[in-house]
Every structure is written in C-alpha cells, then in structure tokens.
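Student: with the input below, show me the fold.
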Amino acid sequence: MKRKLTVAISAALFSVACSSSEPMQEGMAEVSSPVAQSTQQTAYQGSERGQANAREQRESVFSMQQIMADPDWIGRAPENAYWSWDGRSVLFSRKREGSPQRDLFQRPLTAGGNGSQVALSALHAHAYGNAVENSDGSLHAYIFERNIFVLDASSGEVQQLTRDSQNKTSLQFLRDGRLSYRIGNDIYAISLANGFTELVLSLQTQDAPEALKEPADILAREEINLIEYNQVQRRQRQERFDDQQALAANNSSLAPEPFYLGSNIQVVEVSLSPSAQHAIVAVTEPQSWRGEGDLMPRYVTESGRIENQNVRRRVADAKPVNHTLYWLDLNTGEKTELSYESLPGFDEDVLAAVREENYAAEGKTYESKNAPRAIGLMPGWSAPEGNIVWNENGSAVALMLRAWDNKDRWIATIDFASANLVSQHRLHDEAWINRDFNAFNWLPESNSLWYLSEESNYSHLYVKNLDNGNVEQITDGRFLVDNVTLSQAGDMFYFQGNVEHPGIYEIYRVSVNGGDIEQLTDLNGMTNYSLSPDETRLLLTHSSPLQPNELYVQEIRNGSAATQLTETVSAEFESMPWAEPEIVQVPSSHVDDPIYSRVYLPEDFDPNRAEGYPAVVFIHGAGYLQNAHGGWSGYFREFMYHSKLTDLGYVVLDLDFRGSAGYGRDWRTAVYRQMGTPEVEDLVDVVNWMGEHRNVDVERVGTYGGSYGGFLTFMALFKEPGLFKAGAALRPVTDWAHYNTGYTSNILNLPQDDMIAYRRSSPIYFAEGLEDALLINAPMVDDNVFFQDSVRLVQRLIELEKENFETAIFPVEPHGFVQPSSWLDEYRRIHKLFETHLH
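Tutor: The predicted model follows:
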C-alpha cells in the first residue's frame, strides 16, 4: 500500500505540521502524489529499547545493503532519447543489467512495453541521434564507429560513405550538396552523387617550407662557398621546390596547398564555411593538462605493485591561454590574423580592485594599467550550438569568445572587407561568466542573431538585427530559459524553463518576434524534450521525486496531454514506502530570495511532540547544481537513505544554498571570492527554520555531503561550532588552491591574484574551529579532488591537537564511488556517526 503525503511546492508552511495560515504564494503550483504506505508504524517509543526495536524492524524495509546495492535493482531508465527518422518510434539507450555498457532500444509509438533492443547488425542504421541535415532536411548525415552514413528522410534508406578506422568529426552539408568532414587537421568533402572525395583544407602546424634558407652564420656561409657538395645539394633542393610550386600552379588535380600555422602550435578549432570558400581557425600554444610532478599512486593494482598515474594541474599552476584567430581564404590561399582590439574591454584591467586589495594586504601598492587580455573561443561544452556559426549561405559568421579571466563573453562577427572582428554583444560580469546559457545562432534568411544571456539576472532569449543594431528581449521574468530549439520555419523558439516554480521545469514556446509564452507541458517535476521531425509532437523525458526518468510523447496543440511510453522502474522499488519530500521556501536572513529546500518528515510526524526530532541536513555537491527540485534527484542513494532516516524518526532537509543552479545569476555569484560564507549562513537559516517550523531539536542536528558538500561540511563545523553535532565530509575539498583551474578560477580568480579569496574560502585555514564530531571519508584514487586534500587537513588537525575526528580511506575508489561495497561501508560509517551523536 502507499502511504499518503501531500507535497506542497509553495511558500506556505506545511499545513499539517503547523497552524500557520500563511496564504499560498500567487503562481505557485501544488503537487500531490501518493507515496507507499508502510505496514509498520515508526511511532517513537518512550524508551530506548522501544526505539531500538523500531529501528530493527525497519531494517527489513530499508536495509543499507539494498540502498547501496548496484542501482540496477531500481530499474534501468531510458537515456539519450531521440526520434526515429519518420517520427513513428523513439530510440534510447538503456544500461545493460549488471554492466556499465549501454544498449540501444527502439520503441514504436503504437506498441506497448519498453521497446526492443536494436540488433548489433542494425546499429549503424539507427545511430542518427546527432545527425546533421542538409538545407531542406531531406538528408541526415551522421557518424557511427568512425564512419559516415547518410539517411534519406523520405525513404529511410541508409547509405554508407566511408569504411575505415580514421576518426572523423565536424560533419557539415555544404551549399553545393557535398558533405564535409574533418580528420585531424584536414577537412574533406565528399560528393553524394559519385563518391568523389577531395581535400578542401589542410592545416599544417609547422613553418612554411622555403626554397633556400640563407646561411645561418659566417661558418655556414664559408662552408657552402668552399665545398662543392653543399652547393650541389642546395641547387637540387631548389629545383625540387621550384618544380613542386610550378606543378601546383599548373595542374588542378593536385590537392590544395596547405595553410602553414607555424611550429609549436595546437589547433583548437576549425570551421569551414558552407560555401567552402572560407574557414576560421583558432590556434594556441600547447599546454599539458597534467601538473608538473603531480602523480597519484594506486596501491591496489593487478601488478601487485604501486603504480603512479598522472593527474591534472592545479589552479595554482595555471597559465593564461590565448587563442590566435585566423580567417582563411581558400580561393586565394591568404591567411589573415584577426585582432581582438575591436572588442570592447579587450585590454581592461578587470581585476584591478582585487589586485589592489591583495597588494595592500601585503603592504604593497598596485598600479593598474591596461594590457591585452588572454582571449579565446568559448569552450565547446559551453556553447551547445558551437562557438563558430555560419549563416546559411556562408556569407557571414559569428563567434563566441571568452576572456581567460572569466569576466567577459563576446559575440562577434567578421567584417571580411576589413578583416576585423565586429562586437555584436558583450556580456560582462564582475564575478564570472556562467558555463551555461551560451547558446547562439543565426535566424534563417535574415541578418539577425539570437542568443541567451544572463544580463537581466536570469537566462533569457534575445534577438539582434545586425542591419540596424536593434536588440529585442524575447523572454523576461524570474525564470531560466535553456535548451533552445528554433523551428524549421524560423518563427518559433521552443525551450525548457522553470517559469512557474524554480524546481519545476516544463516545455514552452514563444514567437521569435516576442509576445506571450505558451506552456506546452504540465507534468510537474523535471521535463526535457525533443521536437518530432514534423514538429507536431514532443518526445519528453520526465521525472518526479519518486520516479526516475521515463519517456512520454505529447501532441503540440491546446489541451493535449502527455502519454507515457516507458515503464522501466522495478516493481520492487515501487513497492517500497519511500518518503516523498516537500519543497519549501526557507526565508533567508541575508537576502530577499528564499532558500529552496527539500524536507523529509517521518510518517507519523507530530508537530506538537514534546521531544523535538533529531535532524540531518544533506549538502549537495558540485556547488553549481540544483537539487531542491520536483524531479528525480541524481543523488538517488541519498534520497533512499533519507527515507531510512525518516523511518528512524529523523527530519531530513537538503537545500539549494547560495551558489546553486536554477535561481539566476545573483544567487549563483553570491559565493564570488567567499566560498563557504553565504552557504554556511544559509545552513544556519535552515537549521533555525527546522527548529521553529518542523519541531526539530536544534541541539541534535547533523550534516553530510560529498565534494563541494564535503567542503561545506568542513566550513560549517569549523566556522559555526555547535550548529551541527556531527558532520561527515565525503571526498572533500580542503584547499581550493589545489583544485582545478576551470572551476576554481571562475569563483576565486587565481591564487597569484587573489590569495585573500583562497584563504577566506579554504577549510584548512579554519581547522582550529573544530569542536563537533567529524568523519572524513576520502577515496585514494580521486583524480578530481586529490586524496592529498584530506591528508593535509588530517595533518593540520593533528597539529592542532584535535581529538573528535575520524578518517576512513577507500583504496580503489575515484571521486564517484563505483563499488557497492564501498558505498555500503561509507554510509554505514555516516549512519553510525548520526546514531551515536544525534540519537
């Protein structure tokens, strides 16, 4: 049976728990869903023996072994779903039972069940999930196992174009109907009519060959003049060079001359225009991702010996990365460097105030001066549409650029007449530019660009007409726009957004000319989408707090409801009496916006019980992540553990502290130069709120979290002694100067510029504040947060003569645990910590 809990996603307090009559905030949704009803009561007993018996009984329902087992028992949810070419079925991957491998499944819309596995012999004909289309959408090209295939969208016929072992990328239909692709630093084009393949562009990372070099010095000059053999060799080299040059000039059958980019150069990106007349290339000086001298020993190995593994460099060792941009004219062979000097702010000292503060702390004076900044293409993972985008006919190109200091993002076009970059949009942030919400592209058949920007605090859609410079904001409000799809006609934007509630994501559309937003789905929870080939339906991936992702389909018309396609959750999982969280808005004592949190209550929760409840606060990892939402959490083991805790009489809360995703730019950047300060303030607020509104005994509250959550566990215990009686820090960061560059430099700048921020934000500098019970769980082969982080903190605690801490090591685990036995051991230790200090 299912036990009933009503989950109110609202500003109001839980009406059953409190007598508050605070009205529901306008515009908030109310979600009610049945949850499993337990056959056993978890009523608190008056004696310790009664409590122990209740816990023992509960072990049969929520055993730690089951919670931490291989998650296959929950079900194997569909992943990476996409439409079939004809829109009659959907395809998706599923984890293979008992294995990390994935298999492809196909499920016709008219059939029941979870579809059937695509045969290995047919995989090549179904691997078009990321296909590129020609101008009229009649042909879809894609890569399967390094080879190129083309699907005819009118018949479904698949043609294989290559059969070799060379890795191919960057598929693109050209305006003349050919298909281009990249192998290494070369771009080829293949004719679909006759299969003729030609080299279109070759990039050489070396200096251009010269006929004869002048003698290097006086000795070389004398040697050439003196020795006849040297003279003959030079003359023959010159003849070969002259013949090759003449042949290339007079014989059209030869491949085009390569573009020479210089030695000690690495190609970052190359983009060929649809007309195949031009290309844009970004290059940089090569840098190793490895840190100098940084090795991670592995103690449990097949060889029986200690083996060392190279690991990434630390932010303290980071060096600026600058990209040099070239515009290549494939007709003339000209290579033109594009200067950044036309970008507004290209030489600003954006860190002047930070450097002045740090210099002053050392008794020095900083003299600010303008100098060119390191600038390059926005990383590919930040710009879903790509960071170099051409218009349809290849006559114009737009690039997304980012300053290496993380303070600026530009969208620029190229004036081919003057060979200059033209800034079309500058997004400046005193903190840092987001890694998300960087999609941009051209509107079809117009000289207009659309793009996402956080300039209004939230990610919204904008359109700029390049002919007159007018910019129109298409969406507006306290919500995020993401995963944008432009309709084939170019008249509608489809997007995913959290319009009604920060934790509920639905699908919407809006005209490219602006106007009212139309809500297309109403599923509550977390919903993402893919448009059908004919744009009449949505393929939806949806989850709720108690249901992992499943697939749905919905017609795009008023009043349509979504139909569920897959049911992959196991009966065993569904039969369990999981506690469904209530999403609440905890008022902040520091900012106007509330702290959205998930709250789990015991089944027989009594707001008037004389004895307050013990409580646990879970702190999510990643920092910039959203967990207090209405969907299935990526922390599914933690969710199950929280149900176990509620059955043992705990109240559990997990919060989206400041710095979390989903709530706009200001919430995200609140942690700039002070990681661990606003988040701990939020932890204080949620503990006090639980005491006032959920009958929690604030003297019996514990906390735990991994990675960023482990870091915040340290900061809370070190900076706010007594807030938590016990805390477990898992795979924790202790010193941000030892973490990676991409994440850390955004928030804290570089140690050499801003050591104040690193000392302010790193737990190792506050270890003397430890008074409460601490458990440190540290994986030893963690190449994300190094084991050294925990080792250095333990040494610091020893030197401070702290007693109330324990350390558990996990010899074979990386940052994300893999072995069920390790998960079990870790959570047994966490549970023992809480039972010992909170009960």
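Student: can we go C-alpha only for contacts and neighbour counts from here?
Tutor: OK.
Student: ranges for the helices of the stretch 101-250 of the chain?
Tutor: Along the stretch 101-250 of the chain, the segments classed as helices by DSSP state H, counting those that start in this stretch run 218-226, 228-250.
Student: repeat that for the chain.
Tutor: For the chain, applying DSSP state H gives helices covering 48-59, 64-67, 218-226, 228-250, 352-361, 571-574, 636-647, 665-668, 678-693, 708-719, 741-748, 755-761, 787-799, 820-838.
Student: just the ones you listed: most buried one?
Tutor: helix 708-719 (a mean of 27; mean count of other Cα atoms under 10 Å).
Student: follow-up on the earlier one: got TSV for the helices of the chain, with distance to residue 267 too?
Tutor: Listed next are these as TSV, based on distance: least, Cα to Cα, whole Å:
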stretch	distance to residue 267
helix 48-59	57
helix 64-67	47
helix 218-226	35
helix 228-250	25
helix 352-361	32
helix 571-574	49
helix 636-647	41
helix 665-668	33
helix 678-693	40
helix 708-719	34
helix 741-748	20
helix 755-761	33
helix 787-799	34
helix 820-838	42
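Student: second input sequence below; structure requested for side-by-side comparison:
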Amino acid sequence: MKSIQLMVLFVATLFSATAQQKITVEEIYRGEFRAKGMDALQSMKNTNQYTVLNSDRTSRSQQIDLYDFATLKKVATLLDTKSHTDLADGIDSYTFSNDEKQILIANNSNPIFRHSFTANYYLYNLNSKNLTKVLENVQEPTFSPDGTKIAFAKENNLFVYDIATKNTTPITTDGKKNAIINGITDWVYEEEFAFVRAFDWSSDSKKLAYIRFDETEVPQFSMDMYQKELYPTSQTFKYPKAGEKNAVVSLHLFDVTSKVAKTVNLSNYNDFYIARLKWTNDANIVSAQVLNRHQDNLDLIFVDATTAIAKVVLNEKDKAYVDVTDNLTFLKDNSFIWTSEKDGFNHIYLYDKNGKLKNQVTKGNWEVTSYYGFDEKTKTVFYQSVENGSTVRDVYKISLDGKKKVRLSSQTGTNVATFSPDFSLFINSYSSVSVPTTYTLNNAKDGKQVQEIVNNNALADKLKKYNLPTKEFFELTTEKGHKLNAWMIKPKDFDATKKYPVFMYQYSGPGSQEVANNWLDTNDMWFMMLSQQGYIIVCVDGRGTGYKGAAFKKCTQKELGKYEVEDQIDAAKVIGNYSYVDKTRIGIFGWSYGGFMSSNCLFKGADVFKMAIAVAPVTNWRFYDSIYTERYMTTPQENASGYDDNSPINHVSKLKGNFLLIHGTADDNVHVQNSMQMIEALVQANKQFDWAIYPDKNHGIYGGYTRIQLYNKMTNYIKEKL
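Tutor: Model prediction:
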C-alpha cells in the first residue's frame, strides 16, 4: 500500500513539475504579466538625487518622491496629491525649473496625436509649498532657464507667462487651425520627426526661438467619428501625402523684453524641413538642423540672434538619407558632441564651436544606440551600444579623446542607464529574454553593482506555473546567402518527430528591430499562448532593419517592401524545410509597416504562406505621409515604379491563402483609406477574405475591451485557418 502511495505521489509531483497553466488573452491585456518599473524616473541636476512618481492605491494618491543616489533612501516626499484636492485626478507628468525650486505639474491631459496633448498645469513652489493652477488646456509649457517665466502654446499661438506678475504676453497672434501653427509642430513633423515643442529659450532667458508652420496649402484629410451620437462628426486636419505640398516653415526670434520679433533669413533653402531647434550655450546663438525635402542633405546651422543671419557649421550628405540626431550636446566653450553614421555605423563625434571636427570619439563596426551625457570634470562620455552583438545593449564610458573605454554593464541582454548628475553612479535597468526587468544602482567608475532597487521576482515566480518555453535566438541564412537575426518559440512539449504549423511575426520597417534580447512584451505573451496551442512562432529581422550598420539598413532605398518581402519569403522557405515544420501551414502577421509586409508576403509568396493577418497596413505608399515615405522612396513623381511595384494593393490578384485585414476608422497615421481601397481591389479581383473595422479607434486600436476582442479574434482566425 505504501509503495502505491509513493508512486501516486511521484506521478503527481512529476505532473505538477511539467504541467503548463494556459495563458489567456484576457490575462495578457488586463496587465497580469506587466513588469514593475520606476515610473517617471528623473535625475536631478543640482543635487545627487532622483525623483520617482509613486502611487498609493489605498489612498488613491500619488507622490513625487525624492531619493538619494548613493543610498537609494527616500529623502523627502516633494508633493503628495492627498494634500491637494486640485490634483485629485492625479499627476500625468512633471518638470522642474532649472534651480529645482519649482515643479510644473500636468493633469487632465487630452491626447491630440501620437505625442501631442493639451493639459491643465499647476505650479508648485517647493519653498512655500503653494500649489497654483497657472495654465489651462495648453501645450508644451517650458520654464525659462532663470525660472521666472513659462513659455507655452495654445490654439496655435505662443505665449509667455510671468510667474511673479501672473501676466501672460502673446508672442504670436496669427495662429489658426489648419492654417498657421506657431511653436508647435504640424501632424507630419510630430509623427516622423518625433517632436512637438518647436520653440526654445535662450540661456539668458531673454529670447525665444520658434518655428512657424504655414500649412495653408497642405491638403486636408477628414475622418468620421461615429461615437454614440445620432450624426457622426468629422475631424479634419492637414496631412501631406507623398509628393504633395508640405507646410512652409520659417524660423523666428522673439526678444521677451523689447517684444521685438525677427525672421531668420533662410532664403537659400527651398522646400525644406527644420527638423530640430536648440539654443547653444551662447545666449546669442541658436542652432537648427535643416534638411532638404529628399532628406539626403542636412545642415547644422548657427543663427546669430542679433542679426538673424544663419551660417552652416556642419553639413552631412548621404546617397540614401541622413538621420536627424537628438544627441547634439553643447559643451561649455560651445564645442559640441554629435552622433552620425557617416562612417557606415552610428558613432559619437566631437566638433569645435565652428564645426571643425576635433575627434571621432567611438569607432568600430557597431552602433551607438543611446548617448547618455558628458561629464565635464573627467571629460568622459557615457553611452549605450550594440558592440557585443546587434540584439543586445550595453552601457559604456569613454574619454573624449576616444581612449579609456570601459564596459559598465556586465549582464548579457538589454541594459539602459540613468546617470546621477555627477556621473558617479547610475541606475541600470536590465532585462533579457529570460529575466524580467531589474533596476540596480551601479558605480560609474567600474560598473559594479552597489545595490538592487526594484526586481520582478514575483512576476518570475508567477510565470513558473505557466512553464513558458524559451525564446531561442539564432542567425538564419537564406538561400541567397543573407544572414538575418531571428528567434523561435517552440511548444514546451516540442517533439522533433512531429510536424508543427509556423506563425511568423515581423515589423521590418527601416531601422527597426524585433529580434532583441529583452524581456517579454504583451505580443510575446500572446506568442507564448499560441505555442501552448501547438504553434511554433518565428520572428526574422530582414534587410532594412536596424543596428547592423548603414549599408544593411539603407539597402531598401527606393524599393520599400522589395527586399524585406523577399527576405521573409526566403526565411519561410528555410524554416519550411526544417524536419519538424509543416511547410504547408506557415502564416505571417504584422501591424502598421508589419501589416504592409504581411499583406505583401501572402500575395507575393502565395505558394509559401497559407494565411496572413494585416493590422493597420499601408496598402499603397502613395497614401502615406511625405516625410516618412519620401525619406526612403523620394516622391511618387520621381519613383513611380518603386511605389507601385511594392504596394500590396497592386498584387491582390495573386492571393491564394486566407487573409484577415484589420483597421481602425480613426487612424490618423495610416488612414483607413488604405484598407478601404484594398477591400475594393480584393472584391474586384473576386477574392475571398476576412476583415474587421474598429470604429473610432486610432493606429493602436485599443480602449476598453478592444485589445481583448481583437486578440481573441486573431487567435481564433489562426486556429481556424492555420
């Protein structure tokens, strides 16, 4: 009897060790697998401290807490919403004045597009502890360097608020919806140059530089908003499609004291972009990055605020395109640090104040992926790179002369640093495909860990019962000889003697990366769920993706969707020949650029792919915006075949497999027009397919139960069609 009990116990133990609790879409999109982080982590500038926005669920309050970098101990709670009924709705974001004695707090934010929003703003004085509502429904309020004023935008005009007098002075008055914008970017700049605030203070707080957008001639785009009203409303905004007219931009200077405005003479440029604006350490010189429309010529210009005359201090050209950099850093003498991929890889350069190259700081067949800062005391540059492989990220420091390089991160995976103001310490966020994000305090001298701050051990323990499979990284070589980064997730009970269906995922856009050694996101958890249901999941980064050098990234120039599609089809053929893969059951999925790709792969690779899901896809490059599309394709007038040969809408007659097309009607980025015209093309080609339209949902297609319904729909489609 005892031996039978032992046998039962052994079998039960074995079962519990190997049993796999099933993941559900509901769990994923309710946030059950979300990792803990350090919200709104900000390094202070004047003290060796940092702040974090914490939440107290019991009291439904938020706190801006101040911590000491060296000890990690909380020094003070700078503000607690419990004490301020005006902030009962919470803190959306916060910024400090330069002297860090005032905080500007945003709440009741209302999104406009991807990055832009309006909000109400409260000014909190850390000495007096007074909280005052100062601005309502405004954009991008920014302290002057001396902390006495706040510049902001409202309804397409710029203003300055004087904190002491509480007076507001208009800088511009000609702002008008869908016509003139002052100090805030238009839709296409916001989306493709990824910035909203198009104004900047001089270092002496006396002047403002700003960009003005005249979008009068830009064609309009309208979206119907259905909501729950009897009649839909229409949202209309200016959207320049490839080859169409862009906003005419101009650069202006405003003297806050004299209230005199000047226009910078940029008459030597025609049909151009002002992609960045930044004041130098010299209060009389402002810098701007000016790109031609093809984006293959970039000038860094310095503008003399007295004369409003611009001079070119640095020029970069490229046969394909020049990337705008956010890493322009001015040193005390106005020499500057700049990142560029002019030698074939993205690296750090030092120039003198006149734009003469002093030194290339980093070198090698690898990319600098983030520039963290420069320590004036030790003349040391801190950065992140892919020096140890394009799928991992490490933190480094190096002397300005390019010597004394030290690797500060030690674990293989993704390391992201936040440095203390004196660069003596840094908070390292580390994760890998098998380790959820961990935050540690590290010494910037040698990178050694001082102390752990936040871990996700509880999440790791929680996931044990799901007995997740491993995401395996490998290099896939196509028959044409292209070596591509890839990962694969096999079912946990994988049996090499069986044949499995394969579901491929990719994004594939220029400079992007999906094959990276970091912790699992929500898509990964969905893929893990699919693996539990007997699917092998594969992701391949084809040519045109990032972090392997400019030649690999830019080889798709003028032919978006040609080589990337070729690589996905060729990768699927290689995978289809694995002994454990059923080559008749390969599917592919993607969103946005990935949706463009999955559509093209199913049509052009009709004998390779059995099914595809395309979410919010570009179906014709002629429908997409000017800045993004022309960067890689020039204009449709110049490159008609590049546009048409690679747009899936022109290949619908080749469809053989199962196709699911999904789009949101309020997608301001990739308009639902793309899918509507694709649907009509498929109908006229007499092709059967499936589609789902999400009313009033933007490019992200989320809100309420939307993601749960969407991912259940896609899951069911995969199970039915693959």
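Student: TM between them?
Tutor: The TM-score (TM-score structural alignment, normalised by the length of the second structure) is 0.80; 662 aligned residues with a Cα RMSD of 4.0 Å.
Student: on that earlier part again, closest one to residue 488 of the first structure among the helices of the first structure?
Tutor: For residue 488 of the first structure, the closest of the helices of the first structure is helix 665-668, at 31.0 Å, according to Cα to Cα.
Student: so where is the closest one in the second structure?
Tutor: Counting by TM-score structural alignment, helix 665-668 of the first structure falls onto residues 550-553 of the second structure.
Student: after superposition, how close is that stretch to the first structure?
Tutor: Compared with the first structure after the fit, stretch 550-553 of the second structure shows a mean deviation of 2.8 Å (mean Cα distance after the TM-score superposition for the first structure).
Student: any idea which strand is longest in the second structure?
Tutor: Taking DSSP state E as the assignment, the strand of the second structure that covers the most residues is strand 131-143.
Student: give the buried residues for that one.
Tutor: For strand 131-143 of the second structure, the neighbour count (16 or more other Cα atoms under 10 Å) marks 131, 134, 135, 137, 138, 139, 140, 141, 142, 143 as buried.
Student: the third one matches what in the first structure?
Tutor: Spelled out, that is residue 135 of the second structure. Aligned counterpart of residue 135 of the second structure in the first structure: residue 165 (TM-score structural alignment).
Student: ok, and the closest non-adjacent residue to its match?
Tutor: Distances taken as Cα to Cα, 6 or more residues apart in numbering put residue 146 closest to residue 165 of the first structure, at 6.4 Å, once the chain neighbours are dropped.
Student: check contacts around the one you found.
Tutor: Shown in contact with residue 146 of the first structure (Cα atoms under 8 Å, 6 or more residues apart in numbering): 164, 165, 166, 167, 168.
Student: strands of the stretch 401-550 of the second structure, residue ranges please.
Tutor: Assigned by DSSP state E, counting those that start in this stretch, the strands in the stretch 401-550 of the second structure fall at 406-407, 414-419, 425-431, 438-443, 449-454, 471-477, 483-489, 500-505, 536-541.
Student: onto which residues of the first structure does the third one map?
Tutor: Same thing as strand 425-431 of the second structure. By TM-score structural alignment, strand 425-431 of the second structure lines up with residues 537-543 in the first structure.
Student: quick one: that stretch to chain centroid distance?
Tutor: From the chain centre to the centre of stretch 537-543 of the first structure is a distance of 21 Å (Cα atoms, centre = their mean, to the nearest Å).
Student: list the contacts of it.
Tutor: Here stretch 537-543 of the first structure makes contact (Cα under 8 Å, 6+ apart) with 81-83, 90, 523, 525-532, 548-556, 631-632.
Student: that one vs the second structure, average offset?
Tutor: Averaged out, stretch 537-543 of the first structure is 1.9 Å away (mean Cα distance after the TM-score superposition for the first structure).
Student: tabulate the strands of the stretch 401-550 of the second structure (CSV), appending mean neighbour count and distance to residue 555 of the second structure.
Tutor: Output for the strands of the stretch 401-550 of the second structure, formatted as CSV (neighbours: other Cα atoms under 10 Å; distance: least, Cα to Cα, whole Å):
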stretch, mean neighbour count, distance to residue 555 of the second structure
strand 406-407, 17, 31
strand 414-419, 23, 27
strand 425-431, 24, 31
strand 438-443, 22, 37
strand 449-454, 16, 41
strand 471-477, 16, 17
strand 483-489, 20, 14
strand 500-505, 24, 22
strand 536-541, 25, 14
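Student: okay if I get those as a markdown table plus distance to residue 166 of the second structure?
Tutor: Putting the strands of the stretch 401-550 of the second structure into a markdown table (distance: least, Cα to Cα, whole Å) gives the following:
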| stretch | distance to residue 166 of the second structure |
| --- | --- |
| strand 406-407 | 50 |
| strand 414-419 | 35 |
| strand 425-431 | 39 |
| strand 438-443 | 42 |
| strand 449-454 | 41 |
| strand 471-477 | 57 |
| strand 483-489 | 57 |
| strand 500-505 | 54 |
| strand 536-541 | 54 |
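Student: with respect to residue 97 of the second structure, which of the ones you listed lies nearest?
Tutor: Nearest of the strands of the stretch 401-550 of the second structure to residue 97 of the second structure, taken as Cα to Cα: strand 414-419 at 19.1 Å.
Student: how far away is the closest residue to residue 633 of the first structure other than its chain neighbours from residue 586 of the first structure?
Tutor: Closest residue to residue 633 of the first structure apart from its sequence neighbours, by Cα to Cα, 6+ apart: residue 627 at 6.4 Å. Here the criterion is Cα to Cα, to the nearest Å. By it, residue 627 of the first structure lies 15 Å from residue 586 of the first structure.
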